[in-house]
Structure formats: C-alpha cells, structure tokens
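> Dropping a prediction and its sequence here:
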Amino acid sequence: MFIVTMTYTAPLEQVDALLAEHVAWLERNYAAGRFLASGRQVPRVGGVILARAESREELLAVLAEDPFQKAGVAQLQLTEFLPTMTSPELESLRVTLG
C-alpha cells in the first residue's frame, strides 16, 4: 500500500488547465483497482492518493502517466506501508505479518 503525496510546483492556473486530464487518469486507475482514495490537500498545495501496487516500480510507472507529471507541475513523494490494522470497512486491505 502506498500514500502518494503530490505538491504543486507551478501556479494553480497551470494545474487547473490539466485538471480534466488528471481526473480522467485517476478514473482509469480507480477502474483498474490501483487507487482507493484521492483528493486535494487543504490548503490546496497538492493532492494525496491512496494506492496499491505490486511494487514501487509498478506504481512509479503508473504515476509517470499522470498529466501533472508529464507537464512537470507537481512533485511526488511515495510512502509505502503495510496496513496491519484497519477499520471494519477497510478490512480487505489489511495484511498479516508472518
């Protein structure tokens, strides 16, 4: 499981010009089962995606297709974690350490 933190590196006008393409990219990755939640940071300095992937490299390849990345308007930070505790609603995401 990964937390992807995006920080905008360009004015919001440039980010907003790519927003429709970015949302279409998000929707494709939700449909593929890669993304579980996403949204804007508050204040609006970037965004956050909760993602799953087989590897960091796989996720980096997916993220490279984001219009924000292609245009260079956001910087990424990845945090990988193992969800060993969850609420009942997210139990399907829980992993057991062996």
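Here it is on my side, so go on.

> CA atoms for contacts and neighbours, from now on please.
OK.

> secondary structure class for the closest residue to Gln77 other than its chain neighbours?
For Gln77, ignoring the flanking residues on the chain, the nearest one in space by C-alpha to C-alpha, 6 or more residues apart in numbering is Thr5 at 5.1 Å. Under DSSP: H, G, I helix; E, B strand; the rest coil, the three-state class of Thr5 is strand.

> Thr5 and Val48 touch, don't they?
Yes. The pair Thr5 / Val48 is scored as a contact, 4.7 Å apart, by C-alpha atoms under 8 Å.

> ok, these two, which is more surrounded?
When Thr5 and Val48 are compared for neighbours, Thr5 comes out ahead with 20 against 17, by other C-alpha atoms under 10 Å.

> wait, what's in contact with that one?
Residues in contact with Thr5, defined by C-alpha atoms under 8 Å, 6 or more residues apart in numbering, are 46-49, 76-78.

> what do you get for Ala64?
Taking C-alpha under 8 Å, 6+ apart as the contact definition, Ala64 lies against Lys70.

> Below is an additional structure, to be compared with the one above:
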Amino acid sequence: MFIVSLSYKVSIDQVEAHLEGHIAWLKSAYQREILLASGRKVPRTGGVLLARGDRATLEACLAEDPFKIHDLADYEIVEFEPSIAAPGLEGLLE
C-alpha cells in the first residue's frame, strides 16, 4: 500500500486551471482500483492519495495525472504494509 503526498509547486490559480482534468484522472484511477482514498491537504498546499497495487503500476498511473504532466506538483511516494485496521477497514490488510 502507498501514501502519495502531492505538494503544489505553483499558485492555486494554476492548479485550478487543471482541476477538471485531475478529477477525471482520479475517477479513472478509482475505476482501475488503484486508488482507495484521496483529498486536499489542509491548508490547501497539495493533496494526499492512498493507493494499492505495485509501485510500477502506481508510478505509471501518477504519470498520467494532469498535475504531473504540467509540472504543478511534486509527488512523494511512501510504501507501507498495514498490520492493524479499524473495524470496517480490514480489507486494507489484504
């Protein structure tokens, strides 16, 4: 499993210009069952993705993100193996 931290490198105005494409990319990544959760950082300096699968697939998917294509954000990928989960989230342990 992976946590991906996006940190914006540009103004929010520049991010907003590509938000529609980013949302379409997110929906595609969910349909492909790569992403488990996503959202904005607070304050809005980037975003966080929770992903599954292998690293090569994740990196290929991230390369399709308009935020990556237009060099709007830096991406930090942290791999981890969950060992405990809250009730209802036991599927994350697979």
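Cool, the structure landed. From a predicted model like this one, the values you see are computed outputs, not experimental measurements.

> TM-score of the superposition?
Comparison of the two superposed chains (TM-score structural alignment, normalised by the length of structure 2) gives a TM-score of 0.96, and 94 aligned residues with a C-alpha RMSD of 0.8 Å.

> Quick one: the helices in structure 2, in order.
12-16, 19-31, 55-62, 66-69 (DSSP state H).

> most tightly surrounded among those?
helix 66-69 (a mean of 18; mean count of other C-alpha atoms under 10 Å).

> follow-up on the earlier one: nearest to Arg56 of structure 1, of the contacts of Thr5 of structure 1?
Nearest to Arg56 of structure 1 among the contacts of Thr5 of structure 1: Leu78, at 8.4 Å, using C-alpha to C-alpha.

> Show the contacting residues for the most centrally placed residue in structure 2.
The centroid of structure 2 falls nearest to Leu49 when counting by C-alpha atoms, centre = their mean (3.0 Å). Contact analysis of Leu49 of structure 2 by C-alpha under 8 Å, 6+ apart lists 2-5, 35-39.

> Also Trp25 of structure 2?
Residues near Trp25 of structure 2 by C-alpha under 8 Å, 6+ apart: 64-66.

> returning to that earlier point: grab the nearest non-local neighbour of the residue nearest to the centre of structure 2.
Ser38 (4.4 Å).

> Next, the contact list for Ser7 of structure 2, please.
For Ser7 of structure 2, the contact set (C-alpha under 8 Å, 6+ apart) comprises 45-47, 73-75.

> and which of these is nearest Thr57 of structure 2?
Using C-alpha to C-alpha, these come closest to Thr57 of structure 2 at Tyr75, 14.9 Å.

> Test my guess that the closest one contacts Lys9.
No. Using C-alpha under 8 Å, Tyr75 of structure 2 is not in contact with Lys9; the gap is 10.4 Å.

> Who has more neighbours out of those two?
Higher neighbour count among Tyr75 of structure 2 and Lys9: Tyr75, with 18 against 15, using other C-alpha under 10 Å.

> Aligned counterpart of the more buried one in structure 1, please.
In structure 1, the residue paired with Tyr75 of structure 2 is Leu76, using TM-score structural alignment.
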